[in-house]
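# need a structure here:
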Amino acid sequence: MTLQLPSIAEAKAQAASLRQDLARQGTEIGHARALELVAHQHGFRDWNAFHAAIGNRPPADWTPGGRVQGSYLSQPFRATVVAATMLGDGWFRLSLELDEAVDVVSFESFSNFRKRVHCVVGPSGRTRERTSDGQPHVVLDR
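Next up is the predicted model:
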């Protein structure tokens, strides 16, 4: 059985969660110690070895050919990832080919359907860009 390694952003989130859990139990640890513990949980001798094994790669389903689902302009979709480019710590530019076109206009007398979407998503699978009602343009289910 092959276990899939988390992305660096996911590993850092695991470390933050571990710190919070331990703090609630009365044990305070630093961020570096939490990173080391997460590395050990995944079978690595230290954070540096774990970091090198992970690399700054997107989650497996965010790579070309991967399948994703979520919402685009608050409308549900399923899509195939056509392209993925790493931009920085956990942020990726994705090109998505939607299984079914999504109407990007909410006005009843006009429609504009989109089948291909380009977006920049962070570690949480959300875009920074938001609609006028505050919703992220794209939300990928994780």
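# Please count neighbours and contacts with C-alpha atoms only from this point.
OK.
# Helices of this structure, start to end?
Listed in chain order, the helices of the chain (DSSP state H) span residues 8-24, 31-41, 47-54.
# list the helices and strands the first one packs on?
With contacts taken as 3 or more CA pairs under 8 Å, 6 or more residues apart in numbering; DSSP states H and E, helix 8-24 sits against helix 31-41.
# Can you give me the buried ones in the helix it packs on?
For helix 31-41, burial by neighbour count (16 or more other CA atoms under 10 Å) applies to Ala34, Leu35, Glu36, Leu37, Val38, Ala39.
# and this one, so I can compare the two:
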Amino acid sequence: MSYSLDTPSIQTLKAEARSLRDERVKAGGAITHAMALEEVAKTHGYRDWNTAVAMLPERVAVPVQVGDRASGHYLGQPFKGLVIGVQILSDMQHYQVTVKFDNPVDVATSKLFSAFRHRVTATIDVHGVSPAHTSNGVPQMRVRRI
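The predicted model follows:
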């Protein structure tokens, strides 16, 4: 079975339920967390919360999604940019992410020449850190939402 990045995770639905509960409190109404979970499950098309939990993939929320503004380091250089691609890998714990940098990043360490990158694709884990490292032991990419 394959999962789309559009498929919400259990953590996402729980966060929606917390937000719903907070909104109801601000509006002067009270709702229990269990009631909020049931309501959120129904809005996503599930019969009830237990059905939603049984049907949803067991994976951690994606560290970044398409359209997110992101920042981090690529080959040791700081960047800010736009996430333009995310693909979950077969182990359901790593993602291939493509970032378009706001400003080109010079990935050359030599002062004699430059090698600017405008867009890169890298593999990251659920924490936004690349499992691949540079020769000095630094992860190739660290990325997070901003």
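# okay, the helices of the first structure in CSV with distance to Ser124 of the first structure next?
Shown next, in CSV, are the helices of the first structure (distance: least, CA to CA, whole Å):
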stretch, distance to Ser124 of the first structure
helix 8-24, 9
helix 31-41, 19
helix 47-54, 18
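# Nearest to Gln135 of the first structure among these would be which one?
helix 8-24 (22.3 Å; CA to CA).
# relative orientation of the closest one and helix 31-41 in degrees?
Put simply, helix 8-24 of the first structure runs at 110 degrees to helix 31-41, going by axes from the mean of the first three to the mean of the last three CA atoms, to 10 degrees.
# from the middle of its chain, how far away would helix 8-24 of the first structure be?
With CA atoms, centre = their mean, to the nearest Å as the basis, helix 8-24 of the first structure stands 16 Å off its chain's centre.
# Please point out which parts of that helix sit buried.
Neighbour count says helix 8-24 of the first structure has Ile8, Ala9, Ala11, Lys12, Ala13, Gln14, Ala15, Ala16, Leu18, Arg19, Gln20 buried, by 16+ other CA under 10 Å.
# pretty sure Val60 of the second structure contacts Gln11?
Yes - contact criterion CA atoms under 8 Å: Val60 of the second structure and Gln11 qualify, at 7.5 Å.
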